[in-house]
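Student: With the sequence up front, the predicted model follows.
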Amino acid sequence: MERLNLPFIAQRRNECKLTLQEMAEALGFRNASTYLKYEKGEYDFKANHLPVLAKKLRCNMLDLFIRMIC
């Protein structure tokens, strides 16, 4: 089972010096506060968001996930 690694996404955004607004616009959201709710886990990223996240964060899509051992 895998789940998104939200701390990695936030850390990588900061490392890439991307603003919340830049991420929001890349994903088609109107404002930064909406994106932040996704990054904090209040909303779930959708499958179509993942390629955009990987591209903006300059990482592999697999990097966005945490592998959980059951």
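Tutor: Nice, thanks for sending it over.

Student: going forward, measure contacts between C-alpha atoms and count neighbours the same way
Tutor: Will do.

Student: any idea how far E39 is from the closest residue to L27 other than its chain neighbours?
Tutor: Once flanking residues are discounted, L27 sits nearest to H49: 6.4 Å by Cα to Cα, 6 or more residues apart in numbering. Applying Cα to Cα, to the nearest Å, the value for H49 to E39 is 12 Å.

Student: let's bring in a second one:
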Amino acid sequence: MADKKHFNLSFIKNRREELSLTNQEMAEKLGYKNGSTYLKYENGTYLFKADTLPDLALALDCEIKDFFT
């Protein structure tokens, strides 16, 4: 039986900070209204939708698989 993968929000936050991207910049890259909306996704209040993951990976210069641990 395969191990279950979990979505790693801390990777997303750490990667964004490594790249010196603000919440507002991430919101613009993902088509969200403002930085506070993006922050709700990064904090886990809202869930990233599967169709957002390619854009998220592009914004963070990583692969989709990096979001899972």
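Tutor: Thanks, I have the structure now. Since this is a predicted model, take the numbers as computed values, not measurements.

Student: Settle it for me: which of H49 and E39 of the first structure has more neighbours?
Tutor: E39 (20 against 13; other Cα atoms under 10 Å).

Student: What residue in the second structure is paired with the residue nearest to L27 of the first structure?
Tutor: The pairwise alignment with the second structure assigns H49 of the first structure to T52, based on TM-score structural alignment.

Student: what secondary structure does that match sit in?
Tutor: helix (DSSP: H, G, I helix; E, B strand; the rest coil).

Student: do K4 of the second structure as well
Tutor: Classified using three-state DSSP, K4 of the second structure is coil.

Student: Show the contacting residues for it.
Tutor: K4 of the second structure makes contact with no residue under the criterion Cα atoms under 8 Å, 6 or more residues apart in numbering.
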